[in-house]
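> Next input, structure requested:
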Amino acid sequence: MTRSKVKLSYILNDTKRKNTFKKRQVGVVKKLDELTTLCGIEACTIIYNSFDPQPLVWPSVDEARRLIMKLKSFSKVDQVKRQVNQETFMRQRLEKMKEKLRKQQKENHSKEMTHFMFQSIIDPQTTLLMLNMMDYKELTTVTDQKLMEVVERMNEMRRRDSSSFNPPQVGADGSGGSGSQLQLVLRHDDFMPPNHGMFQSSSLGSH
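Next comes the predicted model:
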């Protein structure tokens, strides 16, 4: 059975608030311990609360004091360079999500225009009437890009075929020789299927 989502608001009941604090405090320390172990970093935490006279210091008072002194030994610029409050953190996260959304929208639009491109080949009149001026420009860009990819693919296949096909060389006496410039000439009929003439005669006779 899944737990119901906890509403993030101040808990008015003292007993319930204290119990929630104890559980969450253990969770924070556990996550921090996992973070330092998995990522090999230094960290400490000091948690003040209204239920205990002394704050919780993790992993120890001496270690926390050492890390605080280490932080203070840095310049002011280095100290605040990566420090953020809750508002700044949320703003940074929101900007990242907006940028991710913009990239996804651009990718989706490109896929949509690719779909329109193929649809316009099948039914150009109906498909093109669905587009506005901006869509026409985007469709032109996508079509040009796809054509360039096709041309590049064709050129690649030609280069591959030309490098793999080396016509045999024959000498003046009919024997093979690398020094001769005479190449073997292939006739058009050499590429025809064995029954090509029969099919042609049959088709002519049917007329």
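
> contacts and neighbour counts: CA atoms only from here.
OK.

> wait, what's in contact with E138?
S110, M113 (C-alpha atoms under 8 Å, 6 or more residues apart in numbering).

> can you tell me which helix or strand it belongs to?
Taking DSSP states H and E as the definition, E138 sits inside helix 133-164.

> Another for comparison:
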Amino acid sequence: MGRSAKYEFIGDERVRRQTLRKRKAGLFKKVSELKTLCCVDACAVMYGNTGVQPDVWPSPFEAYNLFQRFNNLPIIKRETNMMNQEKFIRQNILKVSKKLEKEKKKNRWVEVEQLVAKNLVEHNLHDVSNLEDLKDVAYLLDENIKLVNEVQNIKRAGNENGTGSKRGKKK
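Below you'll find the model as predicted:
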């Protein structure tokens, strides 16, 4: 991941203008690289705090034409991949929530597997008193039985077709 940096207002006017000039050049360079490497139409418009004239890359004419092309698109196409901050945050929250649920399920199955292993070692499943735990243990055992049966069926089918293991057979 990138470096984490604290972003805060630059109090010194001279340093702030110098930083803006450097970052603006970097931003315009990135847009230029994006345009060249990905073969896309791109422009950048940046208003400074002076409010006089915006800085435009590559040229005001090209930027105007690109904005006109964008505005002439039907609204549905225009807003297809458009995202504001609220939509972006909601999308990220949804993604993280799904990931959290997946991890919770994964952790639950690890707990159930540990419970089964512990009780098998102790030869005692009577300690499992929670109904949810019992249901989960039963489900886990059913899934494992299905898996074992599938493996056996595949091996049986391989042996019947003559494609079974040839280990130990001499020619």
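
> residue range for the helix holding E138 of structure 1 in structure 2?
Helix 133-164 of structure 1 corresponds to residues 131-162 of structure 2 when matched by TM-score structural alignment.

> The matching stretch: which residues count as buried?
The neighbour-count check on stretch 131-162 of structure 2 (16 or more other C-alpha atoms under 10 Å) flags D133, D136, V137, L140 as buried.

> now swap in stretch 29-43 of structure 1 and tell me
Judged by neighbour count using 16+ other C-alpha under 10 Å, the buried positions of stretch 29-43 of structure 1 are V29, L32, D33.

> and the second one, what pairs with it in structure 2?
The one in question is L32 of structure 1. L32 of structure 1 maps onto V31 in structure 2, by TM-score structural alignment.

> Next, the contact list for that match, please.
A42, C43, A44.

> For the residue lying closest to the last one once chain neighbours are set aside, give me its contacts.
On the basis of C-alpha to C-alpha, 6 or more residues apart in numbering, the spatially nearest residue to A44 of structure 2 that is not a chain neighbour turns out to be W57, at 5.2 Å. Contacts were defined as C-alpha under 8 Å, 6+ apart; by that measure W57 of structure 2 touches F28, C43, A44, V45, A63.

> Map E86 of structure 2 across to structure 1 for me.
Using TM-score structural alignment, E86 of structure 2 pairs with E87 in structure 1.

> And the helices in structure 1, which stretches?
Per DSSP state H, structure 1 carries helices over the ranges 14-39, 61-72, 76-80, 86-122, 124-128, 133-164, 196-206.

> Figure out which of those helices is closest to D52 of structure 1.
Closest of these to D52 of structure 1 is helix 14-39, at 10.3 Å (criterion: C-alpha to C-alpha).

> in the superposition, what's the average offset of the closest one relative to structure 2?
Averaged over the aligned pairs, helix 14-39 of structure 1 sits 2.9 Å from structure 2 after superposition, using mean C-alpha distance after the TM-score superposition for structure 1.

> do the same with stretch 148-158 of structure 1
Relative to structure 2, stretch 148-158 of structure 1 is 0.6 Å off (mean C-alpha distance after the TM-score superposition for structure 1).

> thinking again about what came up before, how close does the residue nearest to A44 of structure 2 sit to A63 of structure 2?
Going from W57 of structure 2 to A63 of structure 2 by C-alpha to C-alpha, to the nearest Å gives 7 Å.

> Show me whatever sits in contact with both of those two.
What both W57 of structure 2 and A63 touch, as defined by C-alpha under 8 Å, 6+ apart, is the set C43, A44.

> which position in structure 1 aligns with P58 of structure 2?
So P58 of structure 2 corresponds to P59, using TM-score structural alignment.

> just wondering, since we're on the closest residue to its match other than its chain neighbours, how far is it from Q25 of structure 1?
Counting by C-alpha to C-alpha, 6+ apart, P59 of structure 1 lies nearest to C44, which is 6.2 Å off, once chain neighbours are set aside. As judged by C-alpha to C-alpha, C44 of structure 1 and Q25 of structure 1 stand 13 Å apart.
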